[in-house]
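# Build me a structure from this.
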Amino acid sequence: MRKPSDKKDRLERFVRDNREAFDSFEPSDDLWGRIEEQFGEAPKTNKVKRLKWWGKAYLDWRIAAGIVMAVGMSYVYYLNNQYGVTRDPKVALVVPTYAREFNQYSLAIDEKRNELVRLTSDNPELYKEFSGDLDRLERNYQNLKSELPKAPNQEALIQAMIQNLQWQLDLLNQQLTILQRIKEADKSHEKDNSTII
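Okay, the predicted model is just below:
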């Protein structure tokens, strides 16, 4: 089976070997002149709009857009480093002082959820029961978050959101403790059955 790189190598080899033959077919120097005479001057469609910039100097609009984008990305990078915006940027932009706290709770909740999924992989009914309670808390959190930008008392709403995240974390910790006790009980039950036999 031929590789795509084989075709490329063969084409490059062919061009290299027959370069002199290709060079003999170059257009004459006056060809562009004859084309212009026949069609007239071509309309200039690729105009570059320039912005006035401090007097006589001009700035291409693409450069200006690049500068604006670079400044914006720098600001987001600063927010991320300063406040930990990566997990919940909507909340961080409204109240950046709490962004790090929201980020820490979100990371801990994600970690505990993953552990819960891992421990309940052999018992999907138990996971469904556990995740139902957690999903209700998560829906309440999302409702609070959607109300945040238009809330008259954002501080109270933020405290409610933090309390919700704490409840989610506490619930996950309790569920993981229950799962660990179930696993320990199963191990001791298996050990007792093996010693009786």
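
# all contacts plus neighbour counts: C-alpha atoms, from now on.
Fine.

# which secondary structure elements does the helix or strand hosting residue 160 contact?
Element membership for residue 160 (DSSP states H and E) is helix 154-196. Packing partners of helix 154-196 (3 or more CA pairs under 8 Å, 6 or more residues apart in numbering; DSSP states H and E): helix 99-119, helix 124-147.

# tell me the angle the shortest one makes with helix 124-147.
This points to helix 99-119. Between the axes of helix 99-119 and helix 124-147, defined by axes from the mean of the first three to the mean of the last three CA atoms, to 10 degrees, the angle is 160 degrees.

# and this one, so I can compare the two:
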Amino acid sequence: MQQNDLEKFILDNKDAFDDARPSLKLWAAIEKDLNGEEEQPSGQLRVSRPWYQIAATVLILLTVGGAGGAYLNQQTQQPTAQEMIEEVAPEFSEMEQYYNQRIQENYARLTTYTQDPEIDADLKQLDNAMVELREDLANAPTGQEEMIVQQLIDSYRLKLQILERILERIENLDNSITTPDNNSNETSI
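Presented below is the predicted three-dimensional model:
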């Protein structure tokens, strides 16, 4: 209801609102602003930048932007370690899968016999060395990639050999304890 009362008041007093006009001084100031003329306070000079300063600023901004873009483009185009491995040794992923499967099987067999923290620490060191080799591969100089991939494969082999040797010794020790001597099976007459 109040809004209707407001609308009625405005409509009834429309003539009183329409007679207000801006002063000529205000129109003159608006016209100067539109024409680009600025009224300067006394004692101040308008400082304008020469075109070459603006051009130099734009040139610097473009150069910095271009260099930043080139850097980011270079960072995104560097191949990852896995891409480099596949390029150098396409059969690596199959070998890695084979070694990981064998390592997991042997480690599972080993855990049925013993839980030795020294063995786990040694295996962890090999894992860390393989992570470092992958990082080195991403930053390797041209021609060194094959050598690093071979070192990575050798690390998998070494890890598997360590597990196999430990299992062999444990199983041989276990068999010698459970198997009696052949001499004790003989009976004398």
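
# overall similarity of the pair, as a TM-score.
Here the TM-score for the pair of chains, by TM-score structural alignment, normalised by the length of the second structure, is 0.44; 107 aligned residues with a CA RMSD of 3.2 Å.

# Could you pick out the longest helix of the second structure?
Ranked by residue count, the top helix of the second structure under DSSP state H comes out as helix 145-178.

# Please spell out which residues along it are buried.
Residues of helix 145-178 of the second structure classed as buried: 145-146, 148-149, 152-153, 155-157, 159-160, 162-164, 167 (neighbour count, 16 or more other CA atoms under 10 Å).

# what does stretch 61-79 of the first structure give?
Residues 76, 79 are the ones in stretch 61-79 of the first structure that count as buried (16+ other CA under 10 Å).

# thinking residue 152 of the second structure is in contact with residue 130, fair?
Yes - Residue 152 of the second structure is in contact with residue 130 according to CA atoms under 8 Å; the separation is 6.0 Å.

# now the most centrally placed residue in the second structure: how far from residue 67 of the second structure?
The second structure has residue 76 as the residue nearest its centroid, 10.2 Å off, counting by CA atoms, centre = their mean. Distance from residue 76 of the second structure to residue 67 of the second structure, counting by CA to CA, to the nearest Å: 14 Å.

# Same question for residue 149 of the second structure.
To residue 67 of the second structure, residue 149 of the second structure is 34 Å away according to CA to CA.

# Over to residue 92 of the second structure?
37 Å.

# higher neighbour count, those two?
Comparing residue 92 of the second structure with residue 67 by other CA atoms under 10 Å, the one with more neighbours is residue 92, at 18 against 12.

# residues contacting that one?
85, 86, 153 (CA atoms under 8 Å, 6 or more residues apart in numbering).

# Surely the second one and residue 93 touch.
Yes - the pair formed by residue 86 of the second structure and residue 93 meets the contact definition of CA under 8 Å, at 7.5 Å.

# all helices of the second structure, in order?
Counting by DSSP H, the helices of the second structure are 2-12, 14-18, 24-35, 51-77, 81-88, 92-113, 117-138, 145-178.

# what's the spacing between residue 121 of the second structure and residue 106 of the second structure?
From residue 121 of the second structure over to residue 106 of the second structure (counting by CA to CA), the distance is 16 Å.

# Equivalent analysis for residue 135 of the second structure, please.
From residue 135 of the second structure over to residue 106 of the second structure (counting by CA to CA), the distance is 27 Å.

# Between the two, tell me which one has more neighbours.
Each of residue 135 of the second structure and residue 106 had its neighbours counted (other CA under 10 Å), and the higher figure belongs to residue 106 (18 against 13).

# Once you drop chain neighbours, what's closest to the more buried one?
Once flanking residues are discounted, residue 106 of the second structure sits nearest to residue 163: 6.3 Å by CA to CA, 6 or more residues apart in numbering.

# swap in residue 105 of the first structure?
Nearest to residue 105 of the first structure is residue 165, by CA to CA, 6+ apart, at 6.4 Å.

# What of residue 95 of the second structure?
Residue 95 of the second structure sits nearest to residue 153 (CA to CA, 6+ apart), 7.9 Å away.

# quick revisit: and the residue nearest to residue 105 of the first structure, how far from residue 83 of the first structure?
18 Å.

# cool, residue 143 of the first structure as well?
From residue 143 of the first structure to residue 83 of the first structure the distance is 23 Å (CA to CA).
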